[in-house]
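> show me the folded form of this:
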Amino acid sequence: MKYGIAIFPTKKLQDLANSFRKRYDAHYALIPPHVTLKTAFEIDENDMKSVTDELAAIAKDTTPIPLNIYKVSSFAPVNNVIYLKVDPTDELLSLHEKLHSGKGYFQDNREFSYVPHITIGQNLSDDEHSDVLGQLKMTNIEHEEVVDRFHLLYQLEDGMWTVYETFRFGKDC
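Presented below is the predicted three-dimensional model:
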């Protein structure tokens, strides 16, 4: 089964992202707006307890993370994904690194450099991508919040992602 690790922002930010996603993101119905921390990977059911224990330990040693959105950007020309740019704070980059340094399930499986973002458009033709990106870049987007948890997700047979377990940041959780 495929698993992933992500942060879900507040409803206010999800509503903003969804206002674009429902028009421009083919995966709109499969997962809520999120910041990916670790892309899809496999977990053997026999190892689930040790994986969740490790995630709990990582969460315990992580303080709440500021999530600052400050513009619309794109991964073009690599691919036609449009996203809300998330400020790569030290706290966010540190958490991402913890989830990619180690053995087993936490080894480095990254294909690309980490660019924290919330996808709002994908699978667009070149012309559509160019047109939509041009329009959205003129939108003034400034949002700040603090997140206090991340989620281990799993993918259902129909492609939808759902939460397996939530991990709150800090020693008191």
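> alpha carbons only for contacts and neighbour counts from here, please
OK.
> where exactly do the strands run in this protein?
Taking DSSP state E as the criterion, the chain carries its strands at 2-7, 35-42, 65-74, 82-86, 117-121, 143-147, 149-155, 161-168.
> of those, which stretch is the most buried?
strand 117-121 (a mean of 25; mean count of other CA atoms under 10 Å).
> report the angle between it and strand 2-7.
110 degrees (axes from the mean of the first three to the mean of the last three CA atoms, to 10 degrees).
> strand 117-121 - contacts with which helices or strands?
Packing partners of strand 117-121 (3 or more CA pairs under 8 Å, 6 or more residues apart in numbering; DSSP states H and E): helix 11-24, strand 35-42, strand 82-86.
> next up, for comparison:
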Amino acid sequence: MKYGIVIFPSKPVQDEINSYRKRYDPHYAMIPPHLTLKEAFEVDDAKITELITELKHIANETEPFDLAVNKVSTFAPVTNTIYLKVEPIQQLYDLAEKMQSGKFPANQMYSYVPHITIAQKLSQDEYSDVYGSLSMKDTRLEDQIDRFHLVYQLDNGIWTVYESFVFGKEYV
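Below is the predicted model:
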């Protein structure tokens, strides 16, 4: 089965982000706005049980933190993906790094860039128009993050939560 590990912002922040995504992101209906901690990976049922134990340990050791989103950026010229840049804080890098080592599959293809995708799979002309327009907007979103989620992909391509892990909670 295909899994991923993400942070979902609060509903008000998701609503703001979705105002862009519903027009420019073909994955809009597949998963809510999210910040990826670990890209999609394949594991079997036996291995996911081990990884859940690891995720509980990681959550136990993590304190809630504030997330700040403050500008529109892009991965061009690699892809025509447009995203909201998440202020880089050590907690995000630490979480992402822990999920690339130990029992986790090491599947990170690029350097970790904290972001929330708002547009992707655009033609070059669409990309130029949308990025030009969105980059002029003053984007400032803040949120308190106190958990991350193990998600899995259904047969129809939709991602859903398998389990949530609250920071600082003592899991047994």
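> just to revisit the earlier point, format the helices and strands packed on strand 117-121 of the first structure as JSON lines; extra columns: distance to S74 of the first structure.
Converted to JSON lines, these look like this (distance: least, CA to CA, whole Å):
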{"stretch": "helix 11-24", "distance to S74 of the first structure": "13"}
{"stretch": "strand 35-42", "distance to S74 of the first structure": "15"}
{"stretch": "strand 82-86", "distance to S74 of the first structure": "4"}
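> among the strands of the first structure, which comes closest to H100 of the first structure?
When the strands of the first structure are compared by CA to CA, strand 35-42 sits nearest H100 of the first structure, at 7.7 Å.
> superposed on the second structure, where does that closest one end up, distance-wise?
With mean CA distance after the TM-score superposition for the first structure, strand 35-42 of the first structure departs from the second structure by a mean of 0.5 Å once superposed.
> name the residues that touch that strand?
With CA atoms under 8 Å, 6 or more residues apart in numbering as the test, strand 35-42 of the first structure has contacts from 1-9, 95-96, 99-100, 105, 109-110, 116-118.
> what does stretch 148-164 of the second structure give?
For stretch 148-164 of the second structure, contacts defined as CA under 8 Å, 6+ apart pick out 1-8, 29-31, 59, 147, 165-166.
> please redo it, this time with the cut-off set to 10 Å
1-9, 27-32, 35-38, 40-42, 48, 51-52, 55-56, 59, 95, 147, 165-167 (CA atoms under 10 Å, 6 or more residues apart in numbering).
> and it, which stretch of the first structure?
Per TM-score structural alignment, the counterpart of stretch 148-164 of the second structure in the first structure is residues 150-166.
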